[in-house]
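Student: coordinates only, no sequence provided:
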């Protein structure tokens, strides 16, 4: 009887302890990775876990938010402006393979990705190499961006297509 009560007390303590350890490790990973960025501004928030390859080619502006499970392949360079929001499970890549070569595996093709200020990228989106997303644009969830996006436009779909321009109201 005493053993069962003791286990009932210990199990929640162990769970809480291991959750704290996991949180500490994820935060440590985040700060270690951010130290490798080419640059990043103030007020940025990265939800962990996330994965960034070749982080030295990543430039991030101020007040950028990156959701969980975001993957970035920065081999060709990725530049993210100010106040950008990137939804969870998004993939941004500046590297691809040359499908016209027989051995595609060894054919890295790099093209810089530029995401301008005040962009919102919806969850589960994919941004391909060489893309520029204009200031204030909105990328709908689950979109695959294969072409440049005009400033203040709303695009969605696979491949992403222009829906309309944002109707911005004056803020008082």
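Tutor: Yep, that arrived. Treat the numbers as computed from the prediction; the structure is a model and nothing was measured.
Student: going forward, measure contacts and count neighbours with C-alpha atoms only.
Tutor: Will do.
Student: helix, strand, or coil at residue 141?
Tutor: Classification of residue 141 by DSSP: H, G, I helix; E, B strand; the rest coil places it in coil.
Student: is it in contact with residue 120, as I believe?
Tutor: No: counting by CA atoms under 8 Å, residue 141 sits too far from residue 120 to count as a contact (9.9 Å).
Student: who has more neighbours, the two?
Tutor: When residue 141 and residue 120 are compared on other CA atoms under 10 Å, the one with more neighbours turns out to be residue 120, at 22 against 19.
Student: how close does the more buried one sit to residue 153?
Tutor: Distance of residue 120 to residue 153, given as CA to CA, to the nearest Å: 11 Å.
Student: now for the two: what residues contact both?
Tutor: 136-138 (CA atoms under 8 Å, 6 or more residues apart in numbering).
Student: now intersect those residues with the strands, please.
Tutor: Counted as lying in strands by DSSP state E, out of those, are residue 138.
Student: here's the one I want to compare it with:
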């Protein structure tokens, strides 16, 4: 975006709650919130907020793969 001849960067926070795993080469875009006890798989592209807790997301773009997971197992 260009305003008054200068580049303007629009930023949003990324929120990662407790006990979240973000695996290698995963990409989390701006404005995304990852709920607690969730996992973002290797190489995933997370474009939207994860609305549930205890889920596994993966793929490009990322989608829910499994619910009711536990990172402790």
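Tutor: In hand now; what should we look at? This is a predicted model, so every value here is computed, not measured.
Student: work out the TM-score between the chains.
Tutor: A TM-score of 0.81 describes the superposed chains when it is computed by TM-score structural alignment, normalised by the length of structure 2; 68 aligned residues with a CA RMSD of 2.1 Å.
Student: can you give me how far stretch 21-29 of structure 2 is from the chain middle?
Tutor: Between the mean C-alpha location of stretch 21-29 of structure 2 and the chain-wide mean there is a distance of 7 Å, by CA atoms, centre = their mean, to the nearest Å.
Student: equivalent range in structure 1 for that stretch?
Tutor: Stretch 21-29 of structure 2 falls opposite residues 120-128 of structure 1 when the two are matched by TM-score structural alignment.
Student: coming back round to it: so which of the shared contacts of residue 120 and residue 153 of structure 1 is the closest to residue 51 of structure 1?
Tutor: Proximity of these to residue 51 of structure 1, judged by CA to CA, is greatest for residue 138, which lies at 22.8 Å.
Student: how much space between the closest one and residue 28 of structure 1?
Tutor: Taken as CA to CA, the spacing of residue 138 of structure 1 relative to residue 28 of structure 1 amounts to 31 Å.
Student: more crowded one of those two?
Tutor: Neighbours around residue 138 of structure 1 and residue 28, counted as other CA under 10 Å, are more numerous at residue 138. The numbers are 24 against 12.
Student: quick one: what's aligned to the more buried one in structure 2?
Tutor: Looks like residue 138 of structure 1 aligns to residue 39 there (TM-score structural alignment).
Student: which residues sit in contact with its match?
Tutor: Residues near residue 39 of structure 2 by CA under 8 Å, 6+ apart: 20-23, 54-57, 71.
Student: state the distance from residue 115 of structure 1 to residue 86 of structure 1.
Tutor: For residue 115 of structure 1, the distance to residue 86 of structure 1 - CA to CA - is 10 Å.
Student: same check, this time on residue 6 of structure 1
Tutor: 45 Å.
Student: ok, residue 155 of structure 1 next?
Tutor: Counting by CA to CA, the gap from residue 155 of structure 1 to residue 86 of structure 1 is 15 Å.
Student: what does residue 130 of structure 1 give?
Tutor: Following CA to CA, the distance that separates residue 130 of structure 1 from residue 86 of structure 1 is 18 Å.
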